[in-house]
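# Here is my input; please provide its structure:
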Amino acid sequence: MTVFIRNALTRLYLFSGGCAAFSLFSLLFLVIVQMSSRWFELDFPGLSNYAGYCLGSASFFGLGYALNHGSHIRVTLIVSHSGEFRKFIEVTAVGVSMVIAGWFAVHAVINNINSFELGELSQGQDVTPIWIPQLAMSLGAIVFFISLLDLFLCLLLSRAIFSTALTTDNKEF
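Down below sits the predicted model:
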């Protein structure tokens, strides 16, 4: 059962990273189209808004994947000198981060539902229902919360770290 859950979480993180990569490639494509349209004096209104949506999507979808692969910036000044309190500090820091990410994910989903129910449209020329780009933020925030919960449980239960999220010298818990 544990192996099944671990494989499912790994696939979730990879899918989230794939969505982030797709968003970045879409952003690149939109920037190229926007540059080309200026050269040929064509007008595609709202392209900059869609580029912004892709950037937000890439940012939020990348959070869980980056945490799982150890790409988040960590300040280890306190942790490296904490000695026997190292595990306590790690668990506390990840726990606080998890609570904040969970709070953000809940409110992102609530905001997304409200935007859908009210039929809100973007302010730009693209007139996109705003719940569509907000959906990427909500899903990315949920995946990030899940990855922090995963890390928290691994640290709390003194199991091997799920990936390289914590540096290799932290595997001695």
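# can we go C-alpha only for contacts and neighbour counts from here?
Will do.
# need the contact list for the residue lying closest to Val109 once chain neighbours are set aside.
Once flanking residues are discounted, Val109 sits nearest to Ser138: 5.4 Å by Cα to Cα, 6 or more residues apart in numbering. By Cα atoms under 8 Å, 6 or more residues apart in numbering, the contact set of Ser138 is 105, 108-109, 112.
# Over to Cys19?
So Cys19 contacts 57-58, 61-62 (Cα under 8 Å, 6+ apart).
# okay, which residue is most central for this structure?
Geometric centre of the chain, nearest residue: Leu63, 2.6 Å, by Cα atoms, centre = their mean.
# from what I can see it touches Ile142, true?
No - contact criterion Cα atoms under 8 Å: Leu63 and Ile142 do not qualify, at 9.9 Å.
# Helices of the chain, start to end?
For the chain, the helices defined by DSSP state H cover 2-39, 47-68, 77-80, 86-118, 131-156.
# Following up with a second sequence; could you model it the same way so I can compare the two?
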Amino acid sequence: MLRRGLDFLYAASAGLAALSLLGIFLMMMAQVALREMGRQLPGADDLTAYLCVATTFFALAHTFRRGELIRVGMAIEKLNPRMRLFQEGVALALAAVVVGTITWYTLQDVIFSYEIEDLAQGTVPFLLWIPKLAMPIGSAILLIAIIDEAFAVARGAMPNYVVEAADRAARGDFSAEV
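Predicted coordinates:
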């Protein structure tokens, strides 16, 4: 049941990223259409920038779990299975510390923006804490995914991102490889 809940969380976060990307597309199309009519869409540039950030942060956990984030494995891939699991655990622990720090500081920024009623300086004065929420939420979901993988490694299983990348390679799909 926990596994299904976590997988749903990662999929929901990816869905929010997709909706943000759709929002960018719709905003750009609206800008094009309005320009043809000699009009402008106030705040479109700011909103598009906020949606870009939301797209990025909401996609992180799902992308991580699928093994599609940039990863350098030249040294770790040459290790024996036991040592490789140990090194995966070390990498996941370091990632958890870094992403936990990012989550903490982005949340502090949201709280500060809320407290001072920070407004965007563009043509439409958006309350900045609202679009900034995507950063701590997205990074917190990534942190959960990293901890999820760390528990799998602690149980002796290969991380999902390694399994997914190996499955893609076995099918001859190297689209995520650089």
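# After superposition, what is the TM-score?
Taking TM-score structural alignment, normalised by the length of the first structure as the basis, the two superposed chains have a TM-score of 0.89; 164 aligned residues with a Cα RMSD of 1.4 Å.
# one step back: residue in the second structure paired with the residue nearest to the centre of the first structure?
Aligned by TM-score structural alignment, Leu63 of the first structure pairs with Leu60 of the second structure.
# Now tabulate the helices of the first structure in TSV and tack on distance to Thr167 of the first structure.
Listed next are these as TSV, based on distance: least, Cα to Cα, whole Å:
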stretch	distance to Thr167 of the first structure
helix 2-39	18
helix 47-68	12
helix 77-80	11
helix 86-118	12
helix 131-156	13
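# Select, out of the ones you listed, the one closest to Gly124 of the first structure.
Nearest of the helices of the first structure to Gly124 of the first structure, taken as Cα to Cα: helix 47-68 at 6.8 Å.
# Distance from the chain centre to that closest one, please.
Taking Cα atoms, centre = their mean, to the nearest Å, one finds the center of helix 47-68 of the first structure at 8 Å from the center of the full chain.
# and of the helices of the first structure, who's closest to Gln125 of the first structure?
That would be helix 47-68 among those, by Cα to Cα, at 8.1 Å.
# mean shift of that closest one relative to the second structure?
Superposed on the second structure, helix 47-68 of the first structure shows a mean distance to its aligned partners of 0.5 Å (mean Cα distance after the TM-score superposition for the first structure).
# quick one: contacts of that helix?
With contact meaning Cα under 8 Å, 6+ apart, helix 47-68 of the first structure is reached by 13-14, 16-17, 19-24, 26-27, 30-31, 34, 72, 124, 126, 133, 136-137, 139-141, 143-148, 162-165.
# Of all the helices of the first structure, which one is nearest Asp169 of the first structure?
Checking the helices of the first structure against Asp169 of the first structure by Cα to Cα gives helix 77-80 as the closest, at 9.6 Å.
# Would you quantify the distance from Tyr114 of the second structure to Gly122 of the second structure?
Distance, Tyr114 of the second structure to Gly122 of the second structure, by Cα to Cα, to the nearest Å: 18 Å.
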